[in-house]
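**Student:** Build me a structure from this.
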Amino acid sequence: MALRPLVRSVEVPETSDVKSPRLFHPAWAVAAVAFVALVGAAGFRATPSVMLHPLHEEFGWPLATISTAVSVNLILYGLTAPFAAALMERFGIRRVVVAALLLVSAGSGLTVFMTARWELIATWGVLVGLGTGSMALAFVATVTGRWFVKRRGLVTGVLTAGGAAGQLVFLPVLANLVQAYDWRVAALVVAGAALLVVPLVVIFLREHPADLGLPMYGGTEVVRPEPATGGPNAAARALSGLRMASRTRAFWLLAGGFAICGATTNGLVGTHFIPAAHDHGVAETTAAGLLALVGLFDIVGTIASGWLTDRVDSRLLLGAYYALRGLSLLVLPSLFADATGPTMLVFIIFYGLDWVATVPPTVVLCRQYFGDRGAVVFGWVFASHQVGAAIAAAGAGLIRDRLGEYNLAWYVAGGLAIGAAALSLMLKRREPEPVPVEPEPVVSAAPRAWRLRPSDS
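**Tutor:** Prediction:
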């Protein structure tokens, strides 16, 4: 017996590209694959914290030297993002993400053969930096900008949480592998995890909703992008986006705040929390477990931030997030005396909720200020995030080598975060665009009677 259709049938002229409404919009499948890719890429970014001391003990390299390799990774992770966003526009999301996963896998796997410092920088710094940078938050901005009108803030929050939390949730797994076997085993596990994601991307990651004859989720028109041939190359597009944005006050305020965001998360806490806890007698596996808790609460905090971004002024959200983060970092040095006690757990919960909650409002503000160039501009804003992270990673390692402790690094980071709150509140209000539309021709002359409404998606 034939099954009754789940959605009403719609007669569509044969000449139209618009397809019948669906209960399940493909945008959600694309978002799911992007989530898995971000989690897979996050694995190797989790390794610096658990590998600092093993590399120091095996090779005798100073922590400042190893932190320099981390800094190269973080800088390339950020500087690659705007070019990767432009490459996605030129060659497609699928090709760029597959190439990025292969770079991550190669960089992680080749570390098992290194014997010199420059090899650490080449593999851990350059290859992995380029690979993870191609799947950084500009990738999130590209996916949400192409596929979502409604729920854009929420989906941005979910994808951001996947990348950041995946990095931290990997920590206890990697720490236990290092302790039970060797740091090389952990590196090979990450290389394999990145490779496993490649088939999912090849099979399921679509480029545009127009390829399926559908509008964006929550949209009403099918918008087909212009062919990439004949347009500017990726580097020119990325640089032109920077030139355009750099003439505005909003760009520098967003970039300055996000640079401090990177310094106070990936650069300092993500890289040096475990070594700092180790200085106070805490086992590395225990400290890795605490950072994993940060990742779990980050999922809640970032998704909640995405939900709030759809409803609350993003400038106010950023101001609140940065101020609360600064206060938490100022009290952190006093908590290491009882690193596994209830006060440290309160910090872990509080800081975890705020870990990358800044991303959804920053993405939305870039879209509001810069329109369809928002993804590329956000790539440059994110580059500033990683420059700040790189400076903090190297600077904190130098402070530890010179002073024998990290306290000064925590205090400086706390003060900078409060400064970032002030920068965010200096942004001028700009009303969001009701329906972002790319400057592409509309491919449908379909009658209004069977066009998708937002409620149908």
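**Student:** from here on, contacts and neighbour counts on C-alpha atoms
**Tutor:** Noted.
**Student:** give the contact list for the residue nearest the centre of the chain.
**Tutor:** For the chain, L137 is the residue whose C-alpha lies nearest the centre (CA atoms, centre = their mean; 3.6 Å). Shown in contact with L137 (CA atoms under 8 Å, 6 or more residues apart in numbering): 81, 160, 379, 382.
**Student:** from the middle of its chain, how far away would the one helix or strand the last one maps to be?
**Tutor:** What that stands for is F382. In the assignment (DSSP states H and E), F382 maps to helix 374-403. For helix 374-403, the gap between its own C-alpha mean and the chain's C-alpha mean amounts to 14 Å (CA atoms, centre = their mean, to the nearest Å).
**Student:** now stretch 253-269
**Tutor:** That offset, for stretch 253-269, works out to 13 Å (CA atoms, centre = their mean).
**Student:** Name the surrounding residues that touch that stretch.
**Tutor:** Stretch 253-269 is contacted from outside by 71, 74, 322, 355, 358, 362, 380-382, 384-393, 396, 409, 413-414, 416-417, 419-421, 423-424, 426-427, using CA under 8 Å, 6+ apart.
**Student:** distance between the ends of it?
**Tutor:** Start-to-end span of stretch 253-269 (CA to CA, to the nearest Å) is 23 Å.
**Student:** Can you show me the strands along the stretch 1-150 of the chain?
**Tutor:** Taking DSSP state E, counting those that start in this stretch as the test, none of the stretch 1-150 of the chain falls into strands.
**Student:** May I see the contacts of L137 arranged in TSV, with neighbour count and distance to F336 as well?
**Tutor:** Shown next, in TSV, are these (neighbours: other CA atoms under 10 Å; distance: CA to CA, whole Å):
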residue	neighbour count	distance to F336
A81	32	35
T160	30	28
G379	32	35
F382	31	31
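**Student:** To compare against the first, here's the next sequence to fold:
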Amino acid sequence: MTSPTPYRWIIVGLTLVNQGISIGILVYSFALFVVPWLETFGISRGEIMVAIFLMQLLGGLISPLMGRFMDLYSMRWLIVGGAIAMSTGLFLSSWASDYWQIIALHGLLLPLGMALCGTLSSQTLVGKWFTQGRGLAIGVSAAGTSIGGFVFPLITAELLGQVDWRTTLQILAAFTIAVMVPLNLWVLRIPPPDVELLLDAPEPLPHERQWAASDILTTRMFWIPIAGLLPMNISFAAIQFNLGAYVADLGFSQTTAAQLISIGALSMIVGKFTFGGLCDHVDHRFLFWIMALSLTGALLLYQGSPGYSALVAAAVLHGISTGGVMPMIGNVYAARFGTLSFGKVLGFVNMFTMMGSFGSLASGWLFDLTGSYDVVFWLLLLIQIPSVTIMFWLPPVPAKRIVA
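**Tutor:** Purely as a prediction, here's the structure:
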């Protein structure tokens, strides 16, 4: 049998690719299609945001079921199925004659692609292959979303400058299926090792247990991190998916929007490595408070009519803060619930944190009502207050789960 120690880092590399493609296209590149869709379909910004809101919301709602499947069945075929669903959804979107068709595909096929190829499957894979050094591994894995967020907006912006949005979607669909299907079939031909083989040092194995859904949903270990991190997800959705329209209002081009998205994505890589590595050694509450402080700085910079330098600084601070969310989620829950039910636990987590996608819809509606995004930024600042406060009561990591 292949030794789990080196091969598990190949698994981390695979999750980098999976998240880079799925999140880079479905999440980070969405903002660049907003202006072309506004012109093609003649609808409001609030209506445009229904598609991304629905994809994230339904992706979250199916996450508990998908997480359960990941604990029970071959992740190889689940991820391949997700890649096919994503590619098909992108291709069919390119043929849409009315915006409701794009909304339907964002509610049917694309949530499957995001759930089965994105963060849920990637963190579950890493959780099944790692016990020691899990914080660093999750941080490295989570960087895949930011790498995708850096690369694909630039590619998408270039494609949109050369061809129309329909052809751009067809190219992205072809790339998705050509890369993800064969790669996952090959790498995931080797299943995760038994949990005893995950140790790479002669230390006792942390106590593991199977968590029932009722036990998961009735412990504060589950709810407090959600209450703390949900506002950050709301802020990410509110800013990320409206960024193309926001910078257009400020007089900048969509090339500038793509640059800001990519700068934010690079900053998220810094956040993911930093917070992921520190999760093994530092109180999770302190790390969260640092993330909240960085987000506050970004929201203040976005206010009013910022120039290019202020927008870049805001993108950096926003990227660092939201970059820590995924490694924090993976480490906070793996450290407190273990690995045997990690897919199930993370599925429930995603179901609730994906409600942050409401931020994209609400911000679009608020702009339609007020003609400005400033009220959005002030509201995002206000909801940080209860989230920062509630994290004080986060239970510590059980002594038997300290595996760094």
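**Student:** Just the buried residues of the contacts of stretch 253-269 of structure 1.
**Tutor:** Among these, those that count as buried by neighbour count (16 or more other CA atoms under 10 Å) are 71, 74, 322, 355, 358, 362, 380-382, 384-393, 396, 409, 413-414, 416-417, 419-421, 423-424, 427.
**Student:** three-state assignment of the aligned residue in structure 1 for S214 of structure 2?
**Tutor:** S214 of structure 2 maps onto R243 of structure 1 when the alignment is built from TM-score structural alignment. Of the three states, R243 of structure 1 takes helix under DSSP: H, G, I helix; E, B strand; the rest coil.
**Student:** if I look at R243 of structure 1, how far off is G257 of structure 1?
**Tutor:** For R243 of structure 1, the distance to G257 of structure 1 - CA to CA - is 19 Å.
**Student:** before we move on, what about T343 of structure 1?
**Tutor:** As judged by CA to CA, T343 of structure 1 and G257 of structure 1 stand 28 Å apart.
**Student:** again with L403 of structure 1
**Tutor:** In terms of CA to CA, L403 of structure 1 sits 28 Å off from G257 of structure 1.
**Student:** and A104 of structure 2, what pairs with it in structure 1?
**Tutor:** That one, A104 of structure 2, aligns with A122 by TM-score structural alignment.
**Student:** go on, N233 of structure 2?
**Tutor:** Using TM-score structural alignment, N233 of structure 2 lines up with G262 in structure 1.
**Student:** just to revisit the earlier point, quick check: the match of S214 of structure 2 vs F251 of structure 1, distance?
**Tutor:** As judged by CA to CA, R243 of structure 1 and F251 of structure 1 stand 11 Å apart.
**Student:** same check, this time on F204 of structure 1
**Tutor:** Distance, F204 of structure 1 to F251 of structure 1, by CA to CA: 34 Å.
**Student:** When these two are compared, which one has more neighbours?
**Tutor:** F251 (23 against 15; other CA atoms under 10 Å).
**Student:** Have a look at how far, on average, the helix or strand where that one lies is from structure 2.
**Tutor:** Assigned by DSSP H and E, F251 of structure 1 belongs to helix 249-262. For helix 249-262 of structure 1, the mean deviation from structure 2 after alignment is 1.8 Å (mean CA distance after the TM-score superposition for structure 1).
**Student:** corresponding residues in structure 1 for the strand or helix carrying Q259 of structure 2?
**Tutor:** Using DSSP H and E, Q259 of structure 2 maps to helix 254-278. Mapped onto structure 1 using TM-score structural alignment, helix 254-278 of structure 2 spans residues 284-308.
**Student:** That stretch vs structure 2, average offset?
**Tutor:** Mean for stretch 284-308 of structure 1 is 1.0 Å (mean CA distance after the TM-score superposition for structure 1).
**Student:** So what's the gap between that stretch and the chain middle?
**Tutor:** Offset of stretch 284-308 of structure 1 from its chain centre (CA atoms, centre = their mean): 14 Å.
**Student:** same question, stretch 42-60 of structure 2
**Tutor:** 16 Å.
**Student:** Specify, as a residue range, where it falls in structure 1.
**Tutor:** So stretch 42-60 of structure 2 sits over residues 60-78 in structure 1, by TM-score structural alignment.
**Student:** Y351 of structure 1: what's it in contact with?
**Tutor:** 294, 325, 328.
**Student:** ok, and those residues in structure 2?
**Tutor:** Here is what carries over to structure 2 from the contacts of Y351 of structure 1, by both residues aligned by TM-score structural alignment, their matches' CA atoms under 8 Å: 294, 325, 328.
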